[in-house]
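Enquirer: okay, sequence plus prediction incoming.
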Amino acid sequence: MTHRVKTHAGMLPQCRPLEWLDHADVRVSVEGRASGQGRSGVAHSRGERGFGLRYLARKGSLFWSLKAVFVLDKTGKPLMPCSEKRARLLLSRGRARIHRRLPFVIRLVDRLQADCALQPLAIKIDPGSKVTGMALVRQDGNRIAVLSLIELAHRGAAIKKALQQRASFRRRRRSANLRHRAPRFDNRTRPEGWLPPSLRHRVESTMNWVNRLRRWTPVDSLAVERVKFDTQKMQNPDISGVEYQQGELADFEVREYLLEKWGRQCAYCGIESVPLEVEHIVARSNGGSDRVSNLTLACRCCNRKKGQLPIEQFLKRKPELLKQILAKSKRPLRDAAAVNVTRNALFMALLATGLPVETGSGAQTKFNRKRLGIPKTHALDAACVGSVASIEAWQRPTLMIKATGRGEYQRTRLTANGFPRGYLTRQKRHFGFQTGDQVKAVINKGKKSGSYQGRVAVRASGSFNIQTPTGVIQGISHKHCTLIQRADGYGYSFNPTIANDKGEARLAA
């Protein structure tokens, strides 16, 4: 029996049902295709291979090499995503038009949403301070299949730096022009729920992509990582004091934080892949506390050698390492504070969409990821948010989105001392291009011969720079550039997620 899905002529062919996405079936498919046979063991031609899902076997792991293509009907309403092969067939036969390049969206010219079958889709979000992971999944109860993975890099640090620079400019002008100015702090009122621009950007950029995915796909539910219930109080209503403050997961959370902070290696010798112990920089017998800033990681050997010795004496022959450890131990919890401040604002914004919102804790996300043997990335963490029984098709390329902004009002560049070192043109577009456009440049001869595609930075002279996945190509003439997509404030690139034998994730260029 073949696993081929036949749909009505008026329906867009959909992906395989969830109950067929089991590892045994996929493994048979790989072996059959390696011998030139199909899922039923019968040889077939390349054009008859189902919906174009190509499975690759490498080191015993299976990979979905295709990216999901978003589909709209002829009136712009979202349909179920399809595979790359299906999109190519629709475009080559004139049944679809390209609606958008990045992410790739096509629009059918002969179908309406009412004529196509839709399945329940959900957007899962793992909010972060610097990078937010998002996953578009198809749901069947607690079983999900991943359709698209996204990692959104925020620019909160750049916004904060720009605001601090603007404040310093204004402060200098006021002090130069006014010898005395009455304080006005009490006159400045902030509305309820106000967030600094650098934090508000994280919420708004995340919601921007949630709304975009809702325009391109028939999403009917959302899920976000957020602590909603007081589980300690639910399990033990009489809990109080230090026991309530620490809880059952206190040591677990501290260990995970230390592993991320110190790079999962011994702080003293740098050894990896060995059991690590929590080490007090200032020993408790010498007055040290259990604060996170006084904790580090050490292997058993280094932990015993240090013992109760002061760290200055233990590392007296390694002054550079001592300086690094002391500086790293005092690292502020800025990122954790940003997530704590914005999580409620993001949750309220998701509720305002009118869709049902599922919440989950960070411990639940990690439990799902460990139980299912999924490597850790921001996007895959998002797929593990909430109640999850199984996850299929998670080995997909991740769309890396970087918030770049739409330009700035500042018309000069500054030196290290704050003096202007040049003036920027007020004209935003040159030769039909502006900074941030996605372009393709084909050069047939010369030192820079080749084909380049990426984000362009324009100059009035016509000599552009193109940011490609491998680096910046400088000095490309505007005559060689072809516009792919207008700037929308984001940069795009794809990184396939590949898991090695140890279950660790790495990004392959």
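Expert: Yes, it's here.
Enquirer: okay, CA-based contacts and neighbour counts for the rest of this
Expert: Noted.
Enquirer: that's a helix at residue 160, yeah?
Expert: Yes - according to DSSP: H, G, I helix; E, B strand; the rest coil, the state of residue 160 is that of a helix.
Enquirer: for it, what are its contacts?
Expert: Residue 160 sits next to 197-198 when contact means Cα atoms under 8 Å, 6 or more residues apart in numbering.
Enquirer: gap between residue 202 and residue 161?
Expert: As judged by Cα to Cα, to the nearest Å, residue 202 and residue 161 stand 15 Å apart.
Enquirer: between those two, who's got more neighbours?
Expert: residue 202 (28 against 12; other Cα atoms under 10 Å).
Enquirer: A further structure is provided below for comparison with the first:
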Amino acid sequence: MTWVNRFRRLAPVGRIVQELVRFDLQLMENPEISGVEYQQGALQGYEVREYLLEKWGRTCAYCGAKHVPLEVEHIQPRSKGGSDRVSNLTIACHSCNQAKGNGDIRDFLSGQPDVLSRLLRQAKSPLNDAAAVNSTRWALFNALKATGVPVTTGTGGQTKFNRLRLNLPKAHWLDAACVGDVESLDIVTSKPLLILAKGHGTRRMCGTNKYGFPTRHRSRKQIHNGFQTGDIVTATVTAGKKIGSYVGRVLCRASGSFDMTTASGRVTGINHKYCQPIHRKDGYAYA
């Protein structure tokens, strides 16, 4: 919500699209909800396949093979009364899928009772993370609606479908642009601004070792030589062993010898006199 409000101050935001649920399980389980067009379309196929890959851990349900092409498989064959519901679907490698064919699952796994028992039990259990819309997502949705800006929602399968249809590479920022109903996209950059929430420090009064025992006192003073930990600075070092230019978040010390977290790693022992502020601490890191 912090960033929604910031963007609204910078530009006239006319619509917000949120990926509310990862998988549209209602539509997958109840074909009558939205009609044949959705259920037999390409989007429904992406929803089902992604759900099954997550549910079965991206491994063959029969032999446990990983990192091989996996196919959607009916546990109870359709020719013997099996349905297309996700509770009757699993994923299998090509060899196992062909070997089982349209035979009964109990006959196919008659010599592996443990595998049969696990498979039938897992088939009936929902993927909890995908089946439940948790309170955090609904809280965000309600907070977005309270802004007064029109809010629409999309699903995880729909996002992937849009990204592949538009022939875009896998990346979080492109996934975000593909949420909801997307006809086309104009990509104007290959280097998006990456924003990471870092918090505002700690309230601990002392530093501890890995076992939790106190080892050092932590000063209440946060600002040292005009800087505080979390500021983004540029430092051009002209003398000593650290000669060079650096940009990153600074970790301040009362001694005036700072550490910097840069894109290439952490640099220690940067004197404060070489530092110039770019962006004051606001709880976020940028790259």
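Expert: Nice, I can see it. Keep in mind that this is a model prediction, so the values were computed, not measured.
Enquirer: hey, where'd the strands end up in the stretch 151-300 of the first structure?
Expert: According to DSSP state E, counting those that start in this stretch, the stretch 151-300 of the first structure carries its strands in the segments 219-225, 276-280, 295-299.
Enquirer: list the buried residues of the first one.
Expert: Which is strand 219-225 of the first structure. 219, 221-225 (16 or more other Cα atoms under 10 Å).
Enquirer: do the last one as well
Expert: Of the residues in strand 295-299 of the first structure, those buried under the neighbour-count criterion (16+ other Cα under 10 Å) are 295-299.
Enquirer: residue range for the helix or strand harbouring residue 358 of the first structure in the second structure?
Expert: Per DSSP states H and E: residue 358 of the first structure is located in strand 357-360. Mapped onto the second structure using TM-score structural alignment, strand 357-360 of the first structure covers residues 151-154.
Enquirer: just to confirm, what residue in the second structure is aligned with residue 375 of the first structure?
Expert: With TM-score structural alignment defining the correspondence, residue 375 of the first structure maps onto residue 169 in the second structure.
Enquirer: list the contacts for that match?
Expert: With contacts defined as Cα under 8 Å, 6+ apart, the neighbours of residue 169 of the second structure are residue 163.
Enquirer: my read: residue 285 of the second structure touches residue 261, true?
Expert: No - distance between residue 285 of the second structure and residue 261: 10.0 Å, which falls outside the contact criterion (Cα atoms under 8 Å).
Enquirer: shared neighbours of the two, anything?
Expert: Contacts common to residue 285 of the second structure and residue 261, judged by Cα under 8 Å, 6+ apart, are residue 249.
Enquirer: surely residue 115 of the second structure is within a strand?
Expert: No - counting by three-state DSSP, one finds residue 115 of the second structure to be helix, located in no strand.
Enquirer: burial measure for it, as a count.
Expert: Residues lying near residue 115 of the second structure (other Cα under 10 Å) number 16.
Enquirer: and the residue positioned nearest the centre of the first structure, how far from residue 497 of the first structure?
Expert: Closest to where the C-alpha atoms of the first structure average out (Cα atoms, centre = their mean) is residue 151, at 1.8 Å. Taking Cα to Cα as the measure, residue 151 of the first structure falls 12 Å from residue 497 of the first structure.
Enquirer: check residue 452 of the first structure too.
Expert: 23 Å.
Enquirer: so between the two, which is more surrounded?
Expert: Taking other Cα under 10 Å, residue 452 of the first structure and residue 497 do not tie; residue 497 has more neighbours (25 against 21).
Enquirer: who's in contact with the closest residue to the more buried one other than its chain neighbours?
Expert: Nearest residue to residue 497 of the first structure, sequence neighbours excluded (Cα to Cα, 6 or more residues apart in numbering): residue 507, at 5.2 Å. Going by Cα under 8 Å, 6+ apart, residue 507 of the first structure touches 495-498.
Enquirer: how about residue 507 of the first structure, what's its partner in the second structure?
Expert: Counting by TM-score structural alignment, residue 507 of the first structure has no partner.
Enquirer: residue 253 of the second structure contacts residue 221, correct?
Expert: No - between residue 253 of the second structure and residue 221 there is no contact under Cα under 8 Å: 9.8 Å.
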